[in-house]
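Undergrad: Just the structure for this:
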Amino acid sequence: MESLLSFRPALADRLAPLARALGLEPGVGTEVLVEAVVQVSSFHEEGFPLAPVVFIGRGLEELLQAVHGTHPVLLGSGVVSLECVRLALRSCAPLAEGRQWAIVLLVGEGQLQFGVFCTDRSPLRVTSFEALRTLPADAPPLVGITSLGERVVGVRGPGGANLFFDFSGTAHLESGSPMRVLADFVEAVTRDVPEPLRPQLRAFYYRIGVEVVSGAHGALVAVLDARAQAPDFLSDGLWLAEPLDLTALALRYEAEHGERDALGLIAYGSLYRRMIGMDGITVFDSRGRLLGYNCFIRQQVIGQPARKVVGGARRRAFEVLCGEVGHSLAAALYRSRDGAAECRRAPSQS
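TA: Just a heads-up that it's a prediction; the model follows:
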């Protein structure tokens, strides 16, 4: 007997409470959320994957205020339906690539308006998507949807809802969720930052981590314990004469909120992302300083991993780095080109 199995009923079951919180009509309202999640999981433009962020709410001003958004541009409207959702996302996704702009879907009285708005670009503040996590219980109901890697989608919603959907079928349970990968990386790279500035640098590195995890290229990052020397096998690379420390710049920006300092922090974030996107290993330390990039492990070391490894050179190098986690390294972050991500972090110190 022939049968067709679909994952949409399972998605609908998980997303129905969020649709109710938004005040959407049963059935079609849930399908709107399901369609948005499915579309975000597989956006491509001329063969290249896109990773837009989508926000769904009822009122534009309350949505912008909640996620620190500005400069909305409404682009169209129609009757709430799957066809309208597809049109909205197809029209807006290329505009929202790079996360400087986000897609907004406004639903109410059977109508759907769509457009884009500028996300919070403050380099030391949480992203617009993360801002949903900090909303009070009585805040207007909003839903955020974002890509967190190849065919992995994260959804935040009212009441602390925090869902992940893997459409690839290749997620590894030991790797944990993409948000856990991000959290471990951010915790390690800011572990020894002085406390008054630590929350701000956590936000800075979270922004970098999101783009690494959701990007279209592979990455390998080592976080050196600030009290340790770099392992000898990492000597082959481009090491800075002096560690690049953003503490003074960040402190001045926090005190004065000057445009020059803001642009400087944004530019450094872009520079770090480009370094991470290059071949080899990018090295930070647990005080949030950049030490080097384009680093490679000697072939003799890679040829002797601690355990049998399935994967290419980047995965084998990651396993070598993992052997140093808890010794000279505070963490190692791996992201494959096919979207798998993992972060090994040394146990927290008392």
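
Undergrad: From now on I want contacts and neighbour counts done on CA atoms only, so please keep to that.
TA: Noted.

Undergrad: Secondary structure element for the most centrally placed residue in the chain, which one?
TA: In the chain, the residue lying closest to the centroid (CA atoms, centre = their mean) is residue 210, at 2.3 Å. Using DSSP states H and E, residue 210 sits in helix 198-214.

Undergrad: helix or strand right after that helix?
TA: Criterion used, DSSP H and E; the element after helix 198-214 is strand 219-224.

Undergrad: I have a second one here; can you model it like the first so I can compare?
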Amino acid sequence: MRHAASVMNGSDPGAPGSPPPVLSFRHLLTDAVGTFLDEAGMSCAQTADSIGELIVTLSRYREEGAPLFPMAFMGDDLGQMLALLGGKDPIAIGIGPRSRATVQRALKQCAPLGQGRWWALYLLRVPEGFAYGVFRTDPFPLAESPLERLRRTEEAQAGVVGVLQLADNMLELRAGGGLCRHVYLSGARVEGASPPAVLNELAEAITDGVASASLERARGFFRRVLFEVMQSSHGALVAVLPRERAGSTLFVDGIILPRPLDIVALLDRYHADPTDSAATAVRATGQLLRGMMATDGITVLRADGCIVGYNIFVRHPESLAHQPSVVGGARRRTYEVLGAAVGTELTAAFIRSQDGDAACRRA
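TA: A predicted model of the protein is given here:
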């Protein structure tokens, strides 16, 4: 969904003392959301306007200066919504007219509760307007998120619409039956692959050598952990080695683990015997990977799902800094070095820049 400023309101800019013209794309967004709701079987002009407000507000949502990434869902039947999304223990917070102001109040009161995939925001269409609150979700790295469950819902008119910020100014508007729009706001770049597509590429590269019996578990784990990294405010670099490799001549500094950490073995152990101890190991490993990717340098993984090292640095050829085609700082130049090694030393390279752009290069 791409929008351009197209409406000019205000008096003649040449008239003395007249206010300046106003450019707005809001009506385009509302019209597009209205069409989306028609396809989802949830037509309503007030709902379209309110979801437009939800999209714009979530595009760079912050409380006390900290970015928040709540999942938000709208529907008509709370029981149906919870069954579809795997939600539990709903908590009613408030109610108000079907308006932008109610959406703003719902976010203010509920968004801080939705950090870390523990709780999601719901907006329920009722005769009085919107009733809103939160419901509990399962943040376990092997559990599908509510949005993942909505993505695989085959029924086109399932009665639920979800909104999630993918990165700054990039959002996903989703209903059942594969009905989806990616919304780009405030100059967000649209020429590259979408964040979910990039993360799928990276997750596939990391698990390319995983046995078929473990493959879906491993890919789901990496997709969910990597998505949380995408939502963070810092950049990240990942290099993926071929199977059985313990390092590369590219790496000149950093921390290589004495023994690669076999994530797939931890996931298989939990699958075979889902004890509290095995579940804790899975959660802790997800947090470990997120922490590694938050450090400076490159996180190094392997095509069999192992973590090899982190805080890794490579030597930049002097010629790279003078190439006009390389735009960006040290992280982007490092990605170019890694990308040039894909197909020889590496099987994949990934970058998430600090402004939210992401790219993955595979052999």
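
Undergrad: Overlay them and tell me the TM-score.
TA: Once the chains are laid over each other, their TM-score by TM-score structural alignment, normalised by the length of the first structure reads 0.92; 345 aligned residues with a CA RMSD of 2.1 Å.

Undergrad: which position in the second structure aligns with the residue nearest to the centre of the first structure?
TA: Applying TM-score structural alignment, one finds that residue 210 of the first structure aligns to residue 227 in the second structure.

Undergrad: tally of neighbours for the nearest residue to that match once chain neighbours are set aside?
TA: Distances taken as CA to CA, 6 or more residues apart in numbering place residue 199 nearest to residue 227 of the second structure, at 7.1 Å, with adjacent residues excluded. Applying other CA atoms under 10 Å, we find 23 residues neighbouring residue 199 of the second structure.

Undergrad: what about residue 199 of the second structure, is that helix, strand or coil?
TA: helix (DSSP: H, G, I helix; E, B strand; the rest coil).

Undergrad: do the one 10 residues further on as well
TA: Three-state call for residue 209 of the second structure (three-state DSSP): coil.

Undergrad: Next, the contact list for the counterpart of it in the first structure, please.
TA: Residue correspondence to the first structure (TM-score structural alignment): residue 209 of the second structure is matched to residue 192. For residue 192 of the first structure, the contacting residues are 226, 286, 287, 288, by CA atoms under 8 Å, 6 or more residues apart in numbering.

Undergrad: what about 6 Å?
TA: Contacts for residue 192 of the first structure (CA atoms under 6 Å, 6 or more residues apart in numbering) come out as 286, 287.

Undergrad: Next: residue 142 of the second structure.
TA: Counting by CA under 6 Å, 6+ apart, residue 142 of the second structure has contacts residue 221.

Undergrad: Let me see the ranges of the helices in the first structure.
TA: Along the first structure, counting by DSSP state H, helices occupy 8-21, 28-41, 60-67, 82-92, 128-131, 178-189, 198-214, 247-256, 259-277, 299-302, 313-322.

Undergrad: Touching stretch 116-133 of the second structure from outside, list them.
TA: Under CA under 6 Å, 6+ apart, the answer for stretch 116-133 of the second structure is 71-76, 91-98, 114, 134-137, 139.

Undergrad: Span of it from start to end?
TA: End-to-end distance for stretch 116-133 of the second structure, by CA to CA, to the nearest Å: 17 Å.

Undergrad: what residue of the second structure matches up with residue 344 of the first structure?
TA: By TM-score structural alignment, residue 344 of the first structure lines up with residue 361.

Undergrad: okay, now its match: neighbour count?
TA: 22.

Undergrad: how many other residues sit next to the equivalent of residue 328 of the first structure over in the second structure?
TA: By TM-score structural alignment, residue 328 of the first structure lines up with residue 345 in the second structure. Counted with other CA under 10 Å, residues neighbouring residue 345 of the second structure total 19.

Undergrad: Return the residues in contact with residue 285 of the first structure.
TA: 223, 224, 225, 226.

Undergrad: do the same with residue 114 of the second structure
TA: Applying CA under 6 Å, 6+ apart, the residues contacting residue 114 of the second structure are 70, 120.

Undergrad: which one in the second structure is aligned with residue 55 of the first structure?
TA: Aligned partner of residue 55 of the first structure by TM-score structural alignment: residue 73.

Undergrad: who touches the nearest residue to its match once chain neighbours are set aside in this structure?
TA: In this structure, residue 73 of the second structure finds its nearest non-sequential neighbour in residue 162, 4.3 Å apart by CA to CA, 6+ apart. By CA under 6 Å, 6+ apart, the residues touching residue 162 of the second structure are 72, 73, 173, 174.

Undergrad: gap between the nearest residue to residue 229 of the first structure once chain neighbours are set aside and residue 232 of the first structure?
TA: Take residue 229 of the first structure and drop its neighbours on the chain: the residue closest to it by CA to CA, 6+ apart is residue 328, 6.5 Å away. If you measure residue 328 of the first structure against residue 232 of the first structure using CA to CA, the figure is 10 Å.

Undergrad: And residue 166 of the first structure, by the same measure?
TA: If you go by CA to CA, the gap between residue 166 of the first structure and residue 232 of the first structure works out to 38 Å.

Undergrad: just residue 306 of the first structure next, same as before
TA: Computed with CA to CA, the distance linking residue 306 of the first structure and residue 232 of the first structure is 17 Å.

Undergrad: Settle it for me: which of those two has more neighbours?
TA: Neighbours were counted for residue 306 of the first structure and for residue 232 using other CA under 10 Å; residue 306 has more, 13 against 9.

Undergrad: Tell me how far the more buried one lies from residue 320 of the first structure.
TA: 7 Å.
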